[in-house]
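Peer 1: sequence plus predicted model, see below.
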Amino acid sequence: MTTLKTLADHLAAEQTADVAVKDVVAAIAKACIQISNVVASGAISGSLGAAGQVNVQDEEQKKLDIITNDILRDALKACPAVAGLASEELEEIETTGRAGGFLVTFDPLDGSSNIDVNVSVGTIFSILPAPEGREATEADFLLSGRQQVAAGYVVYGPQTMLVLTLSKGVFGFTMSAEGDWLLTHETVSINADTAEFAINMSNQRHWAEPVRRYIDDCLQGKDGPRGKNFNMRWVASMVADVHRILMRGGIFLYPWDAREPDKPGKLRLLYEANPMALIVERAGGKATDGKTAILDLQPTRLHQRVPVVLGSANEVDLVSA
């Protein structure tokens, strides 16, 4: 039986990444093992259900949103290489009093609306350079996605998997029964073409014309302009939907819609769109807001939202045309 490389082995062999970045990744990965166990025991431990409060996004928090956020906060604050953190669940940044090192943004439990029905959820994270010689401010977090030094996510599903990109490439690690991260996917890549899309069809009447036209063409199948049949998949957990695309191709769309015309999109640039865009691009796919590459967007606010179209490159180009 082949002995699988551990995450620690992989990080040690990575020559182009800063040693301190590896320490941050290791701290996040360890925290996510704890989160995986908490999520798995939700019904037994009484941690399912609403927390009875809303977050800065004006969204109802689940108990597990708060628990998982605290786990990551504690782990990152204890890591000497972390100068500050920002979470989807927190209104403001938090600093550690350290100068230099790295900043971390994260969504502690993406898709938490699904947690009570036992559907896959996940954690998303992004690592950014921190300023030297002074404590970080909110402005230091507002970096374009191109400046990320690492990004990843963990999906808590039938298997718990960590998908990670450091200086190049995308790698997948599966958590063993003993709580070790083992390298099971050495070269994660996305085919340029696909016959599968992920979107919430219930909002079709609210979409802008380019998205409506693209989906209409897909739905016509082999008798329409695309000349082939498409399948639709939609989990309503970004981690789960994007993970499927990383594993077998496809396109994920969470576009602007007319229900809230003043809001540019639903997903958060710093906590969701940027880290996923870096992973998707490193795997050979594309990620845009429908016009501009996600990684080229300049953040202006900590909780800024954007439309997201990502996945198989040729399909993303069709939506953006």
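Peer 2: Received it, and whenever you're ready, just let me know what you need.
Peer 1: can we go C-alpha only for contacts and neighbour counts from here?
Peer 2: Will do.
Peer 1: show me where the stretch 201-321 of the chain has its strands.
Peer 2: With DSSP state E, counting those that start in this stretch as the criterion, the stretch 201-321 of the chain has strands at 231-232, 251-254, 267-268, 286-288, 305-306, 308-311.
Peer 1: figure out which of those is closest to F141.
Peer 2: F141 sits nearest to strand 267-268 of all these, at 13.4 Å, using C-alpha to C-alpha.
Peer 1: identify the spatial nearest neighbour of A151, chain neighbours not counted.
Peer 2: S126 (4.4 Å; C-alpha to C-alpha, 6 or more residues apart in numbering).
Peer 1: before we go on, here's another structure to hold up against the first:
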Amino acid sequence: MQKIAETEDFASYLDQMVTLDPRLSGTACVLRAIEAAAIEMSDLISLGRLYGQLGASRGSTNTDGDVQKELDVLANDLFIDAFKGSPVAAVVSEELSEPLVLDPAGHLVVAMDPLDGSSNIDANISIGTIFSILPMIADANGPEAHFLQTGRMQLAAGFVVYGPQTSLVCAFESGPTQIFILDHRARRFIRAVSGPVVGTEYAEYAVNSSNYRYWDPPVQAFIDDCVQGTDGPLKRNYNMRWTGSLVADAYRILLRGGIFLYPGDQRTGYKDGRLRLLYEANPVAFVVERAGGRATNCVHPILDIVPSAIHARVPLVFGSSDTVELVTRYHSDPQFSAEHAPLFGKRGLMRI
């Protein structure tokens, strides 16, 4: 693919992509709709309690069983309205139990989490929108079938972070990940980082350590070794970073490296993890891989997994390639698991 010329804003970037490949015109149209909706969302979120009780419960739950917040529903409606008039045939959302058909004549489908991290709304912590754009499947048997594709089939994917800055992270099936930041004065996203590379310099891991007792032994062993720092087999001091917001942690890792883990565990309903494959794991894995990182379900690449259902869950590990690969070794090589190698005492990693 030809190198994309340096462009100033998101609209110009999309124009460049369509010029290089006219087949992307429909995808670009959907991304323009996402951009417009994200600007509106940013305005609304910035008002916080001045707008109303955005973090208040509506007394209903979403497909994940989580209590819906007022802002969850507002975000869902806002993005769906934005897709009307674009070539989106159907939408899958965390807030909808079934695919929503928009335009039967459309040739694209969108999977989204309209508002990731909504439990953080009232705490003024970064939240976001995650999206995945897929082609329709010829002769698919019903709307749901169009979404049951591997993440490798994504035409474009990304997420928006509503934080100190509103940032839009996006990647096409070809080409590097791009990061744009909203200029509120001009009401447009301006390119801030072209082709970020997930680095290996920062020794940081993001994980909810309160679930430690429920993890499988390989995950426990990896975190134990991180905690030991230079006294342990990894011979490196690590810091833990955890915001409870997937988009915030993903954004940090894109810019400075590290690793994120949300493994499956022994709690009821958590065996296959908690994050959704279609509209959380796949989009994040897509942008991370195009930034030189890696994403797995602890063992297998996320983007190779065929969804079993539109709201299927999956364990998710992503970040710096070497560290993600190390987690895979902990799962595939018994020598890395404390449970399976009790005679080794302080384990060394000379076998890597």
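Peer 2: Yep, it's here. Keep in mind it's a predicted model, so treat the numbers as computed, not measured.
Peer 1: let me see the TM-score of these two.
Peer 2: After superposition, the two chains reach a TM-score (TM-score structural alignment, normalised by the length of the first structure) of 0.95; 318 aligned residues with a C-alpha RMSD of 1.7 Å.
Peer 1: what's the counterpart of the residue nearest to A151 of the first structure in the second structure?
Peer 2: Counting by TM-score structural alignment, S126 of the first structure lines up with S132 in the second structure.
Peer 1: superpose on the first structure and give me the mean offset of whichever strand or helix holds its match.
Peer 2: Assigned by DSSP states H and E, S132 of the second structure belongs to strand 127-135. Superposed on the first structure, strand 127-135 of the second structure shows a mean distance of 0.2 Å to its aligned residues (mean C-alpha distance after the TM-score superposition for the first structure).
Peer 1: what's next to that strand, contact-wise?
Peer 2: Applying C-alpha atoms under 8 Å, 6 or more residues apart in numbering, the contact partners of strand 127-135 of the second structure are 27, 107-118, 120-121, 146-147, 153-163, 245, 247-248, 278-280, 282-283.
Peer 1: which of these fall in strands?
Peer 2: Counting by DSSP state E, the contacts of strand 127-135 of the second structure place 108-116, 156-162 in strands.
Peer 1: give the aligned equivalent of R313 of the second structure in the first structure.
Peer 2: Checking with TM-score structural alignment, R313 of the second structure has R305 as its match.
Peer 1: contacts only, for that match.
Peer 2: Contacts of R305 of the first structure by C-alpha under 8 Å, 6+ apart are K263, P264, G265, K266, L267, R268, L269.
Peer 1: counting neighbours, which of the ones in strands among the contacts of strand 127-135 of the second structure comes out on top?
Peer 2: F159 (32 neighbours; other C-alpha atoms under 10 Å).
Peer 1: the closest residue to it other than its chain neighbours: how many residues sit nearby?
Peer 2: Distance criterion C-alpha to C-alpha, 6+ apart; nearest residue to F159 of the second structure, sequence neighbours excluded, is I130 at 4.2 Å. Residue crowding around I130 of the second structure was assessed by other C-alpha under 10 Å; the count is 26.
Peer 1: run the chain-centre distance for stretch 131-143 of the first structure.
Peer 2: Remark: stretch 131-143 of the first structure is offset 22 Å from the chain centroid, using C-alpha atoms, centre = their mean, to the nearest Å.
Peer 1: now do the helices in the stretch 1-150 of the first structure.
Peer 2: If you assign secondary structure with DSSP state H, counting those that start in this stretch, the helices in the stretch 1-150 of the first structure sit at 7-13, 19-40, 42-45, 63-77, 138-141.
Peer 1: and N229 of the first structure, which of the ones you listed is closest to it?
Peer 2: helix 19-40 (36.7 Å).
Peer 1: residue range in the second structure corresponding to that closest one, please.
Peer 2: Taking TM-score structural alignment as the measure, the second structure aligns residues 25-46 with helix 19-40 of the first structure.
Peer 1: cool, and stretch 182-190 of the first structure?
Peer 2: By TM-score structural alignment, stretch 182-190 of the first structure lines up with residues 190-198 in the second structure.
Peer 1: what's the span of that stretch, first residue to last?
Peer 2: Distance across stretch 190-198 of the second structure, first residue to last, is 21 Å (C-alpha to C-alpha, to the nearest Å).
Peer 1: next one: that stretch to chain centre, how far?
Peer 2: In terms of C-alpha atoms, centre = their mean, the centre of stretch 190-198 of the second structure is found 17 Å from the chain centre.
Peer 1: show me what counts as buried in that stretch.
Peer 2: Counting neighbours by 16 or more other C-alpha atoms under 10 Å, one finds that the buried residues in stretch 190-198 of the second structure are I190, R191, A192, G195, P196, V197, V198.
Peer 1: what's next to that stretch, contact-wise?
Peer 2: The contact list for stretch 190-198 of the second structure (C-alpha under 8 Å, 6+ apart) reads 7-10, 176-183, 253-258, 288, 291-293, 319-320.
Peer 1: and these, which of them are buried?
Peer 2: Applying 16+ other C-alpha under 10 Å to those, the neighbour count classes 9-10, 176-182, 253-254, 256-258, 288, 291-293, 319-320 as buried.
Peer 1: please flag which of these sit within helices.
Peer 2: If you go by DSSP state H, those have F10, I253, L254, R256, V288 in helices.
Peer 1: so what does G152 of the first structure match up with in the second structure?
Peer 2: Aligned by TM-score structural alignment, G152 of the first structure pairs with G158 of the second structure.
Peer 1: against S245 of the second structure, how distant is A221 of the second structure?
Peer 2: Look at A221 of the second structure and S245 of the second structure: by C-alpha to C-alpha, they are 24 Å apart.
Peer 1: show me what N120 of the second structure aligns to in the first structure.
Peer 2: For N120 of the second structure, the residue aligned by TM-score structural alignment is N114.
Peer 1: what range in the second structure matches stretch 240-259 of the first structure?
Peer 2: Using TM-score structural alignment, the residues of the second structure aligned to stretch 240-259 of the first structure are 248-267.
Peer 1: corresponding residue for L270 of the first structure in the second structure?
Peer 2: Correspondence of L270 of the first structure to the second structure, assessed by TM-score structural alignment: L278.
Peer 1: that match reaches V306, doesn't it?
Peer 2: No: in this structure L278 of the second structure lies outside contact range of V306 using C-alpha atoms under 8 Å: 9.6 Å.
Peer 1: now the common contact residues for the two.
Peer 2: G151.
Peer 1: higher neighbour count, those two?
Peer 2: The neighbour comparison of L278 of the second structure against V306 (other C-alpha under 10 Å) goes to L278, with 31 against 16.
Peer 1: ok, that one to E94 of the second structure distance?
Peer 2: Here L278 of the second structure is placed at a distance of 10 Å from E94 of the second structure (C-alpha to C-alpha).
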